[in-house]
Every structure is written in structure tokens, then in C-alpha cells.
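Peer 1: Predicted model, plus sequence, below.
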Amino acid sequence: MNAAYFQMFARYNQWANNHVIAACKTLEQVDLDAPREAFFPSITKTLNHLLVGDTLWLARLRGEIRHMALNEVPWPLFDDYKAARIAFDEDLIAYVDGLGDDDIADVVQYKNVAGKPFATPRNVILGHVFNHQTHHRGQVHSQLIGAGCPSLEIDMIYFARLQGYSQ
């Protein structure tokens, strides 16, 4: 895998997150906080988990230490979450854009939230970050439908077609 592959995914991730943000903006805060079926029991909690996870992984990739619980809700208000998500996605794109092909396979040393040490290739971590986003974004999508929002077309292929990766 090369750096361009992950640069594409960073942009797809931002694009899909922007679609989720647009759908969430149609709801009231009470609807975002309402109990919903998913691993994290509300739209707010699921979105916060995603951004907490992303924050932790990017810190690890940079050799930084961050302490956050995976069920923490640092952005309980949607407007605060939205600002943090938009800024984070820009930061992630800048990080990935700064990687060369040689950097992608480097092994990253880090500790998980329980303090256990790991050594994982950067490409595996980046793959996990984007896969984790897709996994929980799918849960948010289901929660949004349950809140009365229309279904979102956020599959990778839609992004690829818009960007000219697919014809």
C-alpha cells in the first residue's frame, strides 16, 4: 500500500463525516441525545466515541500520549462536536498528506487505553482508523434513520465516483 491510498481514505472519511453532520443538523439536540439502538446508545454518544477514538489513534501515530475513555463524551453539544470533527478531519488529512510511501509501513509503538504496549505498522493503524469510522458511522446512519432522517449515500463508491476514481 502507498501513501496515496490512505490520502484517498482520509478525504473519503471527511466527505462521509460531512454528510453525517449535515443529517444531524436537521435534528434537535434532544433527538441526538435520545436513546437509540447501537453499541453506544445515542447519536451523540456514538459520534463522540468516533472522535475520541480518532483523537487517540492520531496521537499514537504522532508518538503522543492522550488519556481519554472510549465512552467519554467531551462534545455533548452538537455544535461543539461539529467544530471538533471538522477540525480533526482537516488535521487527519494534513497528517496523512505528510506521509511518504516509506512512512506507511513504519512500526508505531504505543499503549492502548489500558496501558498495554503494542507495536503495529502504520498502514494497519490507518486501515483500522478508517474501518472503525465506517463501522460506527453505519451505526449512526441507522440511528439517524430511526430519528426520521432519510438514508445517506455515504459508501466509498459514491465518493470515488465524485472524485473521478471510478467511472
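Peer 2: Yes, it's here.

Peer 1: alpha carbons only for contacts and neighbour counts from here, please
Peer 2: Will do.

Peer 1: which helix of this protein spans the most residues?
Peer 2: helix 122-146 (DSSP state H).

Peer 1: How about it, which residues are buried there?
Peer 2: 122-123, 125-126, 129-130, 133-134, 136-144 (16 or more other CA atoms under 10 Å).

Peer 1: take a look at this one as well, against the first:
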Amino acid sequence: MNAVTPILRLHQHRVWATHHLLEACGHLSEEQLHQPHEIGQETLWKTICHMYAAEFVWLAALQGTDDAIAPGDVAGKLPGNQEGEGAATSRTMLIERWQKLDQRWSAYLNSLTPEDLTQTIYRKSSSSYQGQRIGSQAMDVLLHVATHAHYTTAQAINMLRHSGLTDLPPSMLITLARSEAVT
């Protein structure tokens, strides 16, 4: 096993958990999606949009765009000539965009080599470093994207619970592994 293998597994889990989360969100009303919570990004809708935006901008950074923004944000650049694309306004729109983003992630991850993990990836900080261009190893960026998604998924599941949903989505890596082992 090389260093890429666990990275790929964490990202497989990220996609799997996100798909289950988005499916669970489909059982909520618009009012429940926008209900305030004292966790995450204040609402479930803002939290899942935040998850999408993080995956969007970090993939762009991994691909060489250090100041990318997610559609709907107000500053920076969108990779792939998507200037002017607004924020997602519906679950359907967000899911469609996420499916396209998942395809881009898949292409990137499928080409990943152990040598790629040591490359320096640059990103202009949006907050704590006040716009400074900061370099990190690709390995750290890839781990960050996966752990950020897992952490934020846990917040979103808590919001689902507080919104009254009782059939909560699976989110643990071991649950994914066991589902694959079932014959």
C-alpha cells in the first residue's frame, strides 16, 4: 500500500457520507432546511452549501487556482470559465452541481500519485490570515478536505436530529466498510 491508498479511502467515505446526508435532507421541508441552529453555519442549508464550497475551492487549489470561489461567493475566480454562476437556490441545483464536482474530484483522485502528495498547494486565506497566500502540502489539503467533510457532516446530522428526523443517515467509515462486506 502506498500513501495514496488511505487518502482515496477517506475521500470515498466523504462522498458516500455526503450522498447519504443529501438524501436525508430531501425528507425535510424548506422551513426545516432554513431553521436556525446553534451549530455549524446556523442552518442546515448554509451548512451543506458550506461543505460544497469547501470541496469546490480546495479542489481548485489542488488544480492550481489559489483564489477560487464557489458559485455565489463575491470575490475571486471560478475555475472552468464559470464566471457569473450564482449560488445554488434549490436542493436539486445543489445536488446537480455536487455531482459534477464529485466527477472532477474523482478524475483528480484517480490520477493522484505518491509524488503528488508532497507538492505545495497554495490558497489565499479567506479569514484568519487576511488574504495571505499560504502553502500547504497536498497531503495535508487532501486530509483537511476529508476531515472537514466528516466534521461538518456530524454537525449537519445533529441539525437533522433537532429538525425531527429520526431515520438519520449513516456517516461512519466502518458502516461503509461493513456495507461493502455484506454479500
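Peer 2: Great, that's in hand. What you see is a predicted model, and the numbers here were worked out from it, not measured in a lab.

Peer 1: follow-up on the earlier one: the longest helix of the first structure vs the second structure, mean deviation?
Peer 2: Between helix 122-146 of the first structure and the aligned residues of the second structure, the post-superposition mean distance stands at 0.5 Å (mean CA distance after the TM-score superposition for the first structure).

Peer 1: Show me what that helix is in contact with.
Peer 2: 1, 6, 9-10, 13, 17, 20, 23-24, 36-38, 42-43, 46-47, 50, 54, 57, 61, 103-108, 150-152 (CA atoms under 8 Å, 6 or more residues apart in numbering).

Peer 1: what about R123 of the second structure, distance to T175 of the second structure?
Peer 2: 33 Å (CA to CA, to the nearest Å).

Peer 1: for Q63 of the second structure, same thing?
Peer 2: 31 Å.

Peer 1: quick one: the residue positioned nearest the centre of the first structure and V30 of the first structure, what's the gap?
Peer 2: Nearest to the mean C-alpha position of the first structure, by CA atoms, centre = their mean, lies Q133 at 4.1 Å. Distance, Q133 of the first structure to V30 of the first structure, using CA to CA: 24 Å.

Peer 1: Y12 of the first structure too?
Peer 2: Relative to V30 of the first structure, and taking CA to CA, Y12 of the first structure is found at 29 Å.

Peer 1: Give me the more crowded residue out of those two.
Peer 2: Taking other CA atoms under 10 Å, Y12 of the first structure and V30 do not tie; Y12 has more neighbours (22 against 10).

Peer 1: which residue ranges form the strands in the first structure?
Peer 2: 107-111, 117-121 (DSSP state E).

Peer 1: Deepest in the core, which of these is it.
Peer 2: Compared across those, strand 107-111 shows the largest average neighbour count, a mean of 16 (mean count of other CA atoms under 10 Å).
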